[in-house]
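**Q** Sequence and predicted model, in that order:
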Amino acid sequence: MNEKIVIETGKAPGAIGPYSQAIKTGNLLFTSGQLPIDPVTGKMVEGSTADRAHQVLRNLAAVIESAGGKLDDVVKTTVFLANIDDFQEVNTVYAEYFSSPFPARSAFQVAALPLGADIEIEAVVLIN
C-alpha cells in the first residue's frame, strides 16, 4: 500500500487553509491549486493576467521541484479562470513553461477564486 507524503516548500506560498501544497503517493504527485501569490511577500502579484499566470506557474514549478520532479513531468493540469476571456493570454504564458508533448488540460471559468484571484492552476505529476 502506498503512503501519502506531504510536500511543502517555502519557495511557494503556504496553504491558506487546511490542505497541503501537494501530496505524493507512489510515483504520482497531486498539487493543490496555486494562486498568484509571491511567496516572499505573501501578497497577490499585481499587473496583468499574464503577470499573475507567470507567478502561478513559478509557484507550481517550485512545489513540483520540491518533490523531485519538474514541469516536464506534469501529465495533467486544471486551469481555473475568473474570466474565460483571459484564456488566450494564459495560453501564451502557459506555452513558455510547457512543451510538447503538452500535459492534458482542462480550463474552466469559475464564479470566484480564493483571495479574489483571477487564476489558479493545479497539476498531476508523474515522478520517476
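**A** Arrived safely, thanks for sending.
**Q** only C-alpha atoms for contact and neighbour calcs from this point on.
**A** Will do.
**Q** so where do the strands sit in this protein?
**A** Counting by DSSP state E, one finds strands in the chain at the ranges 5-7, 22-25, 28-31, 74-81, 104-109, 119-126.
**Q** can you point me to the longest helix in this structure?
**A** Counting by DSSP state H, the longest helix found in the chain is helix 49-66.
**Q** Mind listing what's buried along it?
**A** Neighbour-count burial for helix 49-66 flags 49-50, 52-64, 66 (criterion: 16 or more other C-alpha atoms under 10 Å).
**Q** Counting by contacts, list what that helix packs against.
**A** Contacts defined by 3 or more C-alpha pairs under 8 Å, 6 or more residues apart in numbering; DSSP states H and E place helix 49-66 against strand 28-31, helix 87-97, strand 119-126.
**Q** can you give me the angle it makes with strand 119-126?
**A** Relative orientation of helix 49-66 versus strand 119-126 (axes from the mean of the first three to the mean of the last three C-alpha atoms, to 10 degrees): 30 degrees.
**Q** Check it against this one:
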Amino acid sequence: MSSTTTHPSLSVVSSTNAPAAVGPYSQAIRTGNLLFLSGCLGIDPAVGKLVEGGVEAQTEQALKNMKIVLEAGGADFSRVAKTTVFLASMDDFAAVNAIYARVFGDHKPARSCVQVARLPLNALFEIECIASLE
C-alpha cells in the first residue's frame, strides 16, 4: 500500500500489485471512512495490457484488480456500498452479471450498469466503486 496526502482530508491509495492508472488520476482516494476507487479495467498488471479472452476474462481480471486496490485501502468486497459497471456492449450483461454475482456472493451493493460508446484501451468492461471503511 502506498498513501500520500493531496489535501488534509484526502489520502491517495495505491498498490503496485494492481495496474497503474492510465491517466492523471489515482487508483483510489480515501476521505474519512469512505474509499473511492477509480475505474478498474481488465489489465494484467504483470504486462500492462488488457487480458485476452473477451469480456469474461476482462471482467475477472478487473475484479481481481479492484480487490487489490480495495485491500490496499483497508477494505474488501463486503465493504463495497456502490458500484458502477461500464460495458462496451449491453449484450454482455448476462455474462458479466454471472461473474459479478459469484465474486460478490451474498453481498449485494447498490449498482448502476451502463453501455458506453468506448472505454479506455478499447476495453469491454470497467468497474468503479465506493466502499465504507467503518
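**A** Perfect, I can see it now. Computed from a predicted model, the values in this text were never measured in an experiment.
**Q** deepest of the helices and strands packed on helix 49-66 of the first structure, which one?
**A** Neighbour counts (mean count of other C-alpha atoms under 10 Å) averaged over each of these peak at strand 119-126, with a mean of 23.
**Q** with the second structure superposed, average distance for that one?
**A** Superposed on the second structure, strand 119-126 of the first structure shows a mean distance to its aligned partners of 0.3 Å (mean C-alpha distance after the TM-score superposition for the first structure).
**Q** That strand aligns to what range in the second structure?
**A** Strand 119-126 of the first structure corresponds to residues 125-132 in the second structure, going by TM-score structural alignment.
**Q** Could you find the counterpart of Gly54 of the second structure in the first structure?
**A** Using TM-score structural alignment, Gly54 of the second structure lines up with Ser48 in the first structure.
**Q** Ala88 of the second structure pairs with which position in the first structure?
**A** Ala88 of the second structure maps onto Ala82 in the first structure, by TM-score structural alignment.
**Q** Distance of its match relative to Gln88 of the first structure?
**A** Ala82 of the first structure sits 13 Å away from Gln88 of the first structure, going by C-alpha to C-alpha, to the nearest Å.
**Q** before we move on, back to that, may I see the strands of the first structure arranged in TSV, with distance to Asp38 of the first structure as well?
**A** Below are these laid out as TSV (distance: least, C-alpha to C-alpha, whole Å):
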stretch	distance to Asp38 of the first structure
strand 5-7	18
strand 22-25	18
strand 28-31	17
strand 74-81	18
strand 104-109	23
strand 119-126	13
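**Q** Now for the counterpart of Ser26 of the second structure in the first structure: which residues touch it?
**A** Under the alignment (TM-score structural alignment), Ser26 of the second structure pairs with Ser20 in the first structure. Listed by C-alpha atoms under 8 Å, 6 or more residues apart in numbering, the contact partners of Ser20 of the first structure are 6-8, 32.
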